[in-house]
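Asker: this one's structure only:
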């Protein structure tokens, strides 16, 4: 099964001209789980909020979170098909057969979603035909006044791979399909505040299959989703030929550089309005 976390290679004119590159010399030190985290037990808070979302038409999967008993929030790029192609699997090890299935009834992708490094608007909603299984509950959406700033620690969770190094045989799932979590720190924000970034050069972060997963934070006894896992990015030496760039990336851990999250509170109005439309 394919994984689906969009990756952005920032080879803009400035970087090509300057020949900038970014190297990670500690790829072998990455621990098991998500990237540098651990497998999530059933009594962990992430287990009650998350599900794996599978698109049959593209054979891709992502991570999603409940924000209502029958509505999930995920990344926009995870939804490329109509609702009848989308399946939601609740469970910590869905690819190992530990899951409860729900079918999608409606899907809604942000109308301004773009696969760019800025202004991505990368979010979508999925209405399922029945409520989530017993034991699952929604994450709260933060108010606009909810303070989210650089330096804050949050918990990331998802069903993605444990490494960004591509298996040349294509047979190794590289840990996919098991719910994992890790604590990360916000490194900075985009100018418009719609995205925040995480430095993953320390061997911790998100990878392929974690798209749509939450950045979670607990405040006054309630768990909030402050971000949606959207993309990973890296730099490629500008002086390399196309063939050399391909060979370079085949050896790189592309998940050990930087990740991009969509800041949820900036989209609170769109989320609330879209929920009303889905429930009509």
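Answerer: Looks like it came in fine. The structure presented is a predicted model; accordingly, all values stated were derived computationally and were not measured.
Asker: Could you use CA atoms for every contact and neighbour count after this?
Answerer: Fine.
Asker: Contacts only, for residue 116.
Answerer: residue 8 (CA atoms under 8 Å, 6 or more residues apart in numbering).
Asker: So it, which state does it fall into?
Answerer: coil (DSSP: H, G, I helix; E, B strand; the rest coil).
Asker: Residue 78 versus that one, what's the distance?
Answerer: 15 Å (CA to CA, to the nearest Å).
Asker: So for stretch 189-208, what gets flagged as buried?
Answerer: By neighbour count with 16 or more other CA atoms under 10 Å, stretch 189-208 contains the buried residues 189, 194-201, 203-208.
Asker: For residue 148, which three-state class applies?
Answerer: Residue 148 ends up coil, using three-state DSSP.
Asker: let's bring in a second model and compare:
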């Protein structure tokens, strides 16, 4: 296995590994192994990857919770599955997160959003955050209705998924509709460069208005240059490009990553973490891959996926025009 310490290779390529390893207690033996791995994998390849995606010559550290940076304002009803969460923490503070309505009774969000939370106000049906206008539906939810994925370790972005059960079913309308869940084996593969959409209540501009951004899926190699080991895997995560200052930054986790396919919106990811270096610097954003947790979601919610609908959509996508 060549990758146990591959996340340091970018620093090694740029000549910074020695200083970093001193600060983070990497042993001389590990440092020697890093240099060996670097040459095995090819100096030019790693240099090209690292120079392309590293920012200001610094290793990108993950920061749980992200907001949409440089997004466009959403039209009313454009994202009827979008949920806004205002969480009350045990110590008296508040926390803002996003979520996705996946049935009339359940909202899917990030597990780290619910850490130390004793209650949540869930807002549906409005593009203005925490709005209680005519189109909005507001739910007060207590901690016993939170369900965190059992494998979540309590920190970081691994298995970062949770459910919130609403105290009563949401009322479907033009502004409130559940989103379809993606099935891994039925959706087209997410190739590098595939455009997907992320939405939330943005860090740049007016924080009260819902924004969205189209971002490109990144290849797996880029994770190694930008994040710590063990936090990102292709099986459990989707990573999107943050270059040109578009994508995630700190403050609004748990929101949806959506793939539009044959005029149907599929929830493919839940915002997990981005970079501490700032919204406009171009760091990738990492999302929990929803399809990898579908069995758990269906088991907890009692939802039934319309496989026939998925299959019909798949058959349509393969027809020649």
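Answerer: Thanks, I have it. What you are looking at is a predicted structure, and each value in this text was computed from that prediction instead of being measured.
Asker: before we move on, back to that, now, which of the buried residues of stretch 189-208 of the first structure lie within strands?
Answerer: 189, 195, 196, 197, 198, 199 (DSSP state E).
Asker: Return the closest of those residues with respect to residue 122 of the first structure.
Answerer: residue 195 (9.7 Å; CA to CA).
Asker: corresponding residue for that closest one in the second structure?
Answerer: Taking TM-score structural alignment, the alignment pairs residue 195 of the first structure with residue 237 from the second structure.
Asker: OK, contacts around that match?
Answerer: Residue 237 of the second structure touches 269, 286, 287, 288, 289, counting by CA under 8 Å, 6+ apart.
Asker: Against residue 208 of the second structure, how distant is it?
Answerer: 28 Å.
Asker: which residues of the first structure does stretch 285-296 of the second structure align to?
Answerer: With TM-score structural alignment as the criterion, stretch 285-296 of the second structure aligns to 259-270.
Asker: As a check, name the ranges of all helices in the first structure.
Answerer: 13-18, 242-251, 268-278 (DSSP state H).
Asker: Relative to residue 96 of the first structure, which of those is closest?
Answerer: helix 242-251 (27.7 Å).
Asker: Now do the closest one: distance to the chain's middle.
Answerer: 25 Å (CA atoms, centre = their mean, to the nearest Å).
Asker: got it, and stretch 193-209 of the first structure?
Answerer: 9 Å.
Asker: Show me what counts as buried in the helix or strand containing residue 52 of the second structure.
Answerer: Assignment of secondary structure by DSSP states H and E places residue 52 of the second structure within helix 43-53. When neighbours are counted by 16+ other CA under 10 Å, the buried residues of helix 43-53 of the second structure are found to be 46, 47, 50, 53.
Asker: Then stretch 7-18 of the second structure?
Answerer: 7, 8, 9, 10, 11, 12, 13, 16, 17.
Asker: Ok, stretch 122-135 of the second structure next?
Answerer: Those buried within stretch 122-135 of the second structure under the rule 16+ other CA under 10 Å are 122, 123, 124, 125, 126, 127, 128, 129, 130, 131, 135.
Asker: wait, isn't the third one in contact with residue 84?
Answerer: Read that as residue 124 of the second structure. Yes. Contact criterion CA atoms under 8 Å: residue 124 of the second structure and residue 84 qualify, at 6.7 Å.
Asker: before we move on, back to that, identify, from the buried residues of stretch 7-18 of the second structure, the entry nearest to residue 196 of the second structure.
Answerer: Using CA to CA, those come closest to residue 196 of the second structure at residue 7, 25.7 Å.
Asker: Tell me the spacing between the residue lying closest to the closest one once chain neighbours are set aside and residue 9 of the second structure.
Answerer: Among residues not flanking residue 7 of the second structure along the chain, residue 224 sits closest, at 4.5 Å (CA to CA, 6 or more residues apart in numbering). According to CA to CA, residue 224 of the second structure and residue 9 of the second structure sit 8 Å apart.
Asker: Now name the helix or strand holding the residue nearest to residue 7 of the second structure.
Answerer: helix 221-226.
Asker: what packs against that helix?
Answerer: Counting by 3 or more CA pairs under 8 Å, 6 or more residues apart in numbering; DSSP states H and E, the packing neighbours recorded for helix 221-226 of the second structure are helix 43-53.
Asker: chain center to the helix it packs on, what's the gap?
Answerer: On CA atoms, centre = their mean, the centre of helix 43-53 of the second structure falls 25 Å from that of its chain.
Asker: neighbouring contacts of the following helix or strand past that helix?
Answerer: Downstream of helix 43-53 of the second structure, the first helix or strand assigned by DSSP H and E is strand 62-64. Contacts of strand 62-64 of the second structure with the rest of the structure, by CA under 8 Å, 6+ apart, involve 112, 156, 157, 227, 228, 250, 253, 272, 273, 274, 275, 276.
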